[in-house]
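Asks: Sequence first, then the predicted structure, then my questions.
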Amino acid sequence: MGGKINWNKIWAISMKDMKEAFSSLSISGPMIGIPIFFAVLLPLFTFYIARYAGSTIIPQIAGISVPQSFGNLYFIEFFSINILGPIFMTMPIITASVLAADSFAGEKERKTAEALLATPTTNTELLIGKIFASLIPAVLLTIAVFIIYASITDYLSLSSFGIAIFPNIAWYMMLLNSPFLALTTIGLVVLISTKVRGIKEAQQISTLLILPLLVIPFASIFNLAKLNLQFFIILLIVLLIASSAVLYLSEKFFDRERFILS
């Protein structure tokens, strides 16, 4: 990234894209609806299952052996980390893919990409501005969902069992991984932005990153992986490498003229 970067221009680009995204109901609707479902309804669903089947449901899954003292609280801890945790980690991917697809592919779909040629910014400034426009809401929304989910879960666990499930090191590690999941997604959208024709196509390709995360709950249930500190540290290292690689390639190959004419 050669030359001096003008951060005022970058922030102006980010603010413009964020305002455009959140003014669209088709974009802001899913970004609000999905987190509300996760943060509010899933804790209630978890405690409902725990109350009526928590002590018996896990031993029946694929014949897994669990301690005889397996109880409702144990089930809630297991379910919140091993099942809901990976689902939580899909949110920065979903949010980032929606915003990045609108920011990049959406420009071509709305026939506004030509205006990028007249923007008095460098390719690097334009790219960073659009990345921030996707990254900032994705990270803030993920943090907000975590706070709401943890608060509701702790309230229910304290009122039912007298013990708070959070703070929890596994969930903090998942939260730490979230920005890098978002960055990897955004970088992928940038790389494919010259190859796709519209928002939906860009979203469909970028959300393929969700598939590996959906394997994690099954790997945990069938004792193929343990979602412990070591697992999340390894995942963090992998995401650091992946996000750095795709962002480097994005900066190297992004060209506004080629993007517009593609």
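Replies: Sure, I can see it.
Asks: For the rest of this, base every contact and every neighbour count on C-alpha atoms.
Replies: Fine.
Asks: and stretch 38-46, how far apart are its ends?
Replies: The first and last residues of stretch 38-46 sit 11 Å apart, counting by CA to CA, to the nearest Å.
Asks: hey, which helix is longest across this structure?
Replies: With secondary structure taken from DSSP state H, the chain has its longest helix at helix 123-161.
Asks: Determine the set of other helices and strands touching it.
Replies: The contact analysis (3 or more CA pairs under 8 Å, 6 or more residues apart in numbering; DSSP states H and E) places helix 123-161 against helix 7-22, helix 25-36, helix 42-57, helix 91-103, helix 169-192.
Asks: which residues touch the shortest one?
Replies: Helix 25-36 is contacted by residues 21-22, 91, 95, 98-99, 141, 145 when judged by CA atoms under 8 Å, 6 or more residues apart in numbering.
Asks: Pull out the buried positions in it.
Replies: If you call a residue buried by 16 or more other CA atoms under 10 Å, then helix 25-36 has these buried ones: 27, 31, 35.
Asks: Also compute the angle for it relative to helix 91-103, please.
Replies: Put simply, helix 25-36 runs at 170 degrees to helix 91-103, going by axes from the mean of the first three to the mean of the last three CA atoms, to 10 degrees.
Asks: what does stretch 81-93 rub up against?
Replies: Stretch 81-93 has contacts (CA under 8 Å, 6+ apart) with 35, 38, 138-139, 142, 170-171, 174-175, 177-179, 181-182, 185, 207, 209-210, 213-214, 216-217, 220-221, 227.
Asks: Pasting the second one now:
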Amino acid sequence: MKFINVYQITWKDIKEVFSSILIFGPMFGIPLAFAVILPVLSIYIAVHEAPSIAAAIKIPNISSALPAFKSISFMDYFSINILGPITMTMPIITSAVIAADSFAGEKERKTAESLLATPMTKTELLLGKILASFLPAVIMAVIAFGLYGSIVNYLSFQQFGLFILPTLPWLLMLAAVPFLALAPISIVVLISSHVKGVKEAQQLTSLLVLPLLVLPFASLLGLASLSVSFMLYMILALAILDVILFYGSIAVFKRESLIS
């Protein structure tokens, strides 16, 4: 495999995305907006609603805590277990827009034939398309996590006199982003190669990314606690799934599907 071929495909797609503000604007704007709004929301809830919410969803070590510590404990729990997963999944969901356009867009723009004429293997072609969506997702996640963590710490220090982040589970969430992003993006890119247009790919993509919202809702309902052990098991499971999906995509992908 020639990595220069992979680089050329990846760079071409990324340049096309950043050539239109209508594409990259929402893709970057939505996660960054969430990274700003969610910390403010968490501080407000921690100060005004922490005891009642903690009792309602049975958050451990908070309902029974002394009143002086309830807001701080809730802020810590809410920032990591509820808003952290949302911050983690938003860049992946928005980057699926690039993945949906990867091959389907080539078909609509009538450039699929010229793409097939290049001396690239199907592995190089598929990997280049996957990286074109994967890299922006990871970069957006790092920026969103950095912005989110900075605002949370600033507000928590102003309100409580201490910094909430970073914690080990929070850092593991950031480490999980590449593994969490690769699986759906690989599937979406493969779907994009088999549909006729971008709209079809986007409709199927919207169904595929819905499971990403399970994690924040599971935390909110108390069904999952994002402990260190949970995050490590999740990263391991995602890594295995990514390898299976990537090699499965290579096996299923056919260059001829781009001109059918």
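Replies: Looks like it arrived, so ask away. Being a predicted model, the structure only gives us computed values, none of them experimental.
Asks: ok, back up a step: superposed on the second structure, what's the mean shift for the longest helix of the first structure?
Replies: Compared with the second structure after the fit, helix 123-161 of the first structure shows a mean deviation of 1.1 Å (mean CA distance after the TM-score superposition for the first structure).
Asks: if we take the buried residues of helix 25-36 of the first structure, which one ends up nearest to residue 251 of the first structure?
Replies: Nearest to residue 251 of the first structure out of the buried residues of helix 25-36 of the first structure is residue 27 (CA to CA; 25.7 Å).
Asks: And the contacts of stretch 81-93 of the first structure, which of them are buried?
Replies: For these, a burial check counting by 16+ other CA under 10 Å picks out 35, 38, 138-139, 142, 170-171, 174-175, 177-179, 181-182, 185, 207, 209-210, 213, 216-217, 220-221, 227.
Asks: Please identify the buried residues of stretch 101-119 of the first structure?
Replies: For stretch 101-119 of the first structure, by 16+ other CA under 10 Å, it's 101-108, 113, 116.
Asks: Need the distance between the two termini of that stretch.
Replies: From start residue to end residue, stretch 101-119 of the first structure stretches across 20 Å - CA to CA.
Asks: starting at the chain centroid, how far to it?
Replies: Computed by CA atoms, centre = their mean, to the nearest Å, the separation of stretch 101-119 of the first structure from the middle of its chain amounts to 24 Å.
Asks: picking up where we left off before, out of the helices and strands packed on helix 123-161 of the first structure, flag the one nearest residue 71 of the first structure.
Replies: With CA to CA as the measure, helix 42-57 is the member of these nearest residue 71 of the first structure (4.7 Å).
Asks: average offset between the very next helix or strand once past that closest one and the second structure?
Replies: Proceeding N to C from helix 42-57 of the first structure, the next assigned helix or strand is helix 72-78, under DSSP states H and E. Once fitted to the second structure, helix 72-78 of the first structure is off its aligned match by 1.3 Å on average (mean CA distance after the TM-score superposition for the first structure).
Asks: What range does helix 72-78 of the first structure cover in the second structure?
Replies: Taken onto the second structure by TM-score structural alignment, helix 72-78 of the first structure occupies residues 71-77 there.
Asks: neighbours around residue 67 of the second structure, how many?
Replies: As a burial measure, residue 67 of the second structure scores 12 neighbours (other CA atoms under 10 Å).
Asks: The one 5 residues further on too?
Replies: Residues contacting residue 72 of the second structure under the criterion other CA under 10 Å number 22.
Asks: how near is it to residue 119 of the second structure?
Replies: The spacing between residue 72 of the second structure and residue 119 of the second structure, counted by CA to CA, is 59 Å.
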